[in-house]
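> This is a predicted model, with the sequence first.
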Amino acid sequence: MQLESIEIENYRVFRHAKLTSLPRLVTLVGANGSGKSTLFDMFSFLKDALAFSVGKAVARRGGWKELKSRGQEGPIRIEIKFRESGGRLATYELTIGEANGRIVVEREILKFRRGQTGKPWHFVDFSRGEGTAITNEEQYGKKDAKEKRDKYTLDEPDVLAIKGLGQFKDFRVVAEFRSLIENWQISDFHIVEARPATEEGYSEHLSTRGDNLAQVAQYLHTYHRERFDAILDAMTRRVPGIAAVDAKPTEDGRLVLRFQDGSFKDPFIARFVSDGTIKMFAYLVLLHDPRPFPLLAIEEPENQLYPKLLMDLAEEFRAYAQRGGQVFVSTHSPDFLNALELEEIYCLYKKDGFTTISHASDSENLRALFDGGDLPGYLWKQGVFEGVNR
């Protein structure tokens, strides 16, 4: 799966913003308050709306007045275009409003394009808890096939149809899209939570906060040794002095990460290792996951990392994206940007109080300078990017 475009209306600082031609690795740059974190929050909002309800997702963000763009009329609208597993272009549209003090889903559509011409199939088309869904999915894509629809009613007007219908095997397409959102990973890694010893055992994926780092390391060491060895190889190449990493069980059933410095006989346990070493190891564990998340979002990965490591880290993100997980990264680091292509960079800046988004590759000036040998990070520092000085 790959997101092709995102369009957002009336969601906090996004009065009307659009990202198009999205590559596998998407990097967001912009001043503080320009909307980078808000875009990641939109991903989290969809996950919360699916896990609970749209009403609860809105409430978690301070309520309708706090979430909706200030002073704007009309509902909140999110549109995502993506490639489904069969390679066809699909669109998910979600429009949210307020009626009598209650949050409602004004419209929810999941539609798949049918070739270059022809009317798209609306696999889901709901409004305020009622709507229709296709019942003959097996005919989709066949020549001259005609869709068959039935009516359905959800429990509440703020429940997503993809949540209700996605539980049933008869709605494979809906279930696939629901699973896609459920498996998005919006990372909120905290060094302090990765250091303590954790309960003994295994974890297949690094948590959003990184508090199960030792358990994931142990899992990779036991069941995916080639991945663990690749992580160790990257650590020894990119972090001076590190010769080995292991997860040591303690007598009381916990796991402690230990880092072997080639200059010393005994290894250091995690709490005595630098923040940068722990964070780089955590990122490598995340990025060498045998089953990449379909979407991975990470804010400012440069924090606590030595600048020279950032170009290597950018390459790790790109390799992860090429294995199947689309990556969204926000950054302020020129060193990270220097490892990127212009097609991978989007600039966010405020205009009249709301966020505007430009694609670096669309700028003729940036393209000419980049083709002439200038690196994006240096151009960012020089203020050449659109909106950088706003």
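Perfect, thanks for sending it.
> going forward, measure contacts between C-alpha atoms and count neighbours the same way
OK.
> Report the contact partners of the residue lying closest to residue 377 once chain neighbours are set aside.
The shortest distance from residue 377 to any non-neighbouring residue, by Cα to Cα, 6 or more residues apart in numbering, is to residue 334 (3.8 Å). Counting by Cα atoms under 8 Å, 6 or more residues apart in numbering, residue 334 makes contact with 376-378, 380-381.
> okay if I get the residues you listed as TSV plus neighbour count?
Formatted as TSV, the contacts of residue 334 follow (neighbours: other Cα atoms under 10 Å):
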residue	neighbour count
376	26
377	18
378	14
380	21
381	13
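> Let me know the closest of those to residue 364.
residue 376 (13.7 Å; Cα to Cα).
> how about the closest residue to that closest one other than its chain neighbours, what does it touch?
Counting by Cα to Cα, 6+ apart, residue 376 lies nearest to residue 338, which is 5.2 Å off, once chain neighbours are set aside. Taking Cα under 8 Å, 6+ apart, we find residue 338 in contact with 311, 375-378.
> Contacts only, for the closest residue to residue 128 other than its chain neighbours.
Among residues not flanking residue 128 along the chain, residue 157 sits closest, at 4.2 Å (Cα to Cα, 6+ apart). With contacts defined as Cα under 8 Å, 6+ apart, residue 157 is in contact with 103-105, 127-130.
> okay, now the one to match up with it:
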Amino acid sequence: MITRLAVSGYRSLRNAKFALTPLTLVTGANGSGKSSLYRALRLLADVAQGRIVQSIAAEGGLQSILWAGPETFSREVKAGAYPVEGLVRRKPIALKLGVSGPRYGYSIDLGMPSAPAVFALDPQIKLEALWLGETLGRSNLLAERRGPGVRLKNENGLWRQAATALNPFDSMATHCADQREGFELFQLRETMRGWRFYDQFRTDRDAPARRLQIGTYTPVLASDGSDLAAALQTIATIGDGEALDASVADAFPGASVVCRESDGHVEVEMHQHGLLRPLRSPELSDGTLRYLLLLAALLTPRPPQLMILNEPEASLHPDLIAPLARLVMAASKRTGLIVVSHSRKLVDACLDTPGASEIRLEKQFGETLAPDAQAPKWVWPSR
């Protein structure tokens, strides 16, 4: 599992380091930096997909997402004795992202673009590193990318030059990962590719989850919920069908969910006590549909190493928070979970489970901090 996350220079995350547990709950007021932390995780996942440069360009380029404050704050500024002023920079302009766990750690350092004007929003990948364990040291480095060059360490501890002309928009995680000669990079890439993000499921009248869907085995719910019926039927067929039925009954006493098949297509139907016919997916309330989407995500028969939920409580009735918390706590026994939430009720309920922790974010001088949490040790590779 991932136990440490580090972000430097991204939006309000000037130099943030967080300790992660099997169930990490991220809270804070509006504007405290929860969305920045969530987006930073998405950028790390984009490394494994080979599109981090494109994702940063889509956000407006490095200049639009870099920390906008001074490089450092003096004690006098923090005490209010002097105004906040920009000083001459001592370090290169950089956006740094990193994660680590008991097995591997990885970081990437992106700098200002030097491409033609048509590609002026593309940052350059300056440095990447892969190491053994949670903290980078002198002897545990396994792979290193500096500029266009990449070198890998083999099982005998000898370095091999894997690339000499890697493009500044290509990551070594995608272009130097090999099952034989770059196995650790290959494992890292496949693990990060398996991360799942569920953010603001649509539940409006035209939401993908309300449409008739093709009936095919779906062990992983799509990020937009467009294959909800197939995912629920897959859980009932090859997953934990009893947990599915129990979770539906927990949230909606006396109710059950089935997936009706017709000409190779499936559709969600909910049977409720007192009704003479089941309700089809277009008839379900927004909150009911959203709960079923979360249910399909959390009861997946193929749990990932990391799943991130962004404000799962949105549009849910307060009575559904407790059943959702029980779902989250049960899922955290099978997969690492990061839950970004505004709901104090959801957070407090989830904190009762072993392995749960809270990261409470707040802003000071425009910077996102977690004053109640102890920052883990982290070492960035230097350019």
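Cool, got the structure. Since we're looking at a predicted model, the values are computed, not measured.
> Provide the TM-score value for the superposition.
TM-score of the superposed chains, computed with TM-score structural alignment, normalised by the length of structure 2, equals 0.82; 340 aligned residues with a Cα RMSD of 2.3 Å.
> do you know how far the residue nearest to residue 128 of structure 1 is from residue 127 of structure 1?
8 Å (Cα to Cα, to the nearest Å).
> Find the residues that touch each one of the two.
By Cα under 8 Å, 6+ apart, the residues touching both residue 157 of structure 1 and residue 127 are residue 105.
> Tell me how many other residues crowd the alignment partner in structure 2 of residue 190 of structure 1.
In structure 2, the residue matched to residue 190 of structure 1 (TM-score structural alignment) is residue 202. Each residue near residue 202 of structure 2 was counted by other Cα atoms under 10 Å, and the total is 18.
> do you know how far residue 351 of structure 2 is from residue 321 of structure 2?
Distance, residue 351 of structure 2 to residue 321 of structure 2, by Cα to Cα: 14 Å.
> Have a look at the two and say which one is more surrounded.
The residue with more neighbours, out of residue 351 of structure 2 and residue 321, is residue 321; 21 against 17, by other Cα under 10 Å.
> so which strand or helix has the counterpart of the more buried one in structure 1?
Residue correspondence to structure 1 (TM-score structural alignment): residue 321 of structure 2 is matched to residue 310. Of the helices and strands defined by DSSP states H and E, residue 310 of structure 1 is found in helix 310-322.
> compared with structure 2, how much does that helix deviate?
On superposition with structure 2, the mean distance recorded for helix 310-322 of structure 1 (mean Cα distance after the TM-score superposition for structure 1) is 1.8 Å.
> buried stuff in stretch 94-109 of structure 2?
94-101, 104-109 (16 or more other Cα atoms under 10 Å).
> got a list of contacts for it?
Contact partners of stretch 94-109 of structure 2, identified using Cα under 8 Å, 6+ apart, comprise 1-10, 40, 44, 62, 66, 110-112, 125-136, 188, 380.
> Of these, which belong to strands?
4-10, 110-111, 125-132 (DSSP state E).
> Can you tell me which of the residues you listed are buried?
Buried members of these, scored by 16+ other Cα under 10 Å, are 4-10, 110-111, 125-132.
> Please enumerate the helices of structure 2.
In structure 2, helices defined by DSSP state H lie at 34-49, 52-58, 62-65, 75-78, 172-175, 183-193, 228-238, 241-251, 286-298, 321-331, 344-350, listed in chain order.
> Redo those helices as JSON lines? Include distance to residue 374 of structure 2.
JSON lines is the format used below for the helices of structure 2 (distance: least, Cα to Cα, whole Å):
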{"stretch": "helix 34-49", "distance to residue 374 of structure 2": "17"}
{"stretch": "helix 52-58", "distance to residue 374 of structure 2": "29"}
{"stretch": "helix 62-65", "distance to residue 374 of structure 2": "26"}
{"stretch": "helix 75-78", "distance to residue 374 of structure 2": "20"}
{"stretch": "helix 172-175", "distance to residue 374 of structure 2": "30"}
{"stretch": "helix 183-193", "distance to residue 374 of structure 2": "25"}
{"stretch": "helix 228-238", "distance to residue 374 of structure 2": "39"}
{"stretch": "helix 241-251", "distance to residue 374 of structure 2": "35"}
{"stretch": "helix 286-298", "distance to residue 374 of structure 2": "29"}
{"stretch": "helix 321-331", "distance to residue 374 of structure 2": "23"}
{"stretch": "helix 344-350", "distance to residue 374 of structure 2": "19"}
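> returning to that earlier point: you'd agree the match of residue 190 of structure 1 is up against residue 224?
Yes: Residue 202 of structure 2 is within contact range of residue 224, at 7.1 Å (criterion: Cα atoms under 8 Å).
> what sits in contact with each of these two?
208-209.
> In terms of distance to residue 320 of structure 1, which of the contacts of residue 157 of structure 1 ranks first?
Taking Cα to Cα as the measure, residue 320 of structure 1 lies nearest residue 105 of these, at 34.8 Å.
> Go ahead and confirm that closest one touches residue 99.
No: contact criterion Cα under 8 Å: residue 105 of structure 1 and residue 99 do not qualify, at 9.9 Å.
> and residue 140 of structure 2, what does it touch?
So residue 140 of structure 2 contacts 131-133 (Cα under 8 Å, 6+ apart).
> Return the member of these nearest to residue 181 of structure 2.
residue 131 (15.4 Å).
> Name the nearest residue to the closest one, sequence neighbours excluded.
Of all residues not flanking residue 131 of structure 2 in the chain, residue 141 sits nearest, at 4.3 Å (Cα to Cα, 6+ apart).
> Good, wrapping up.
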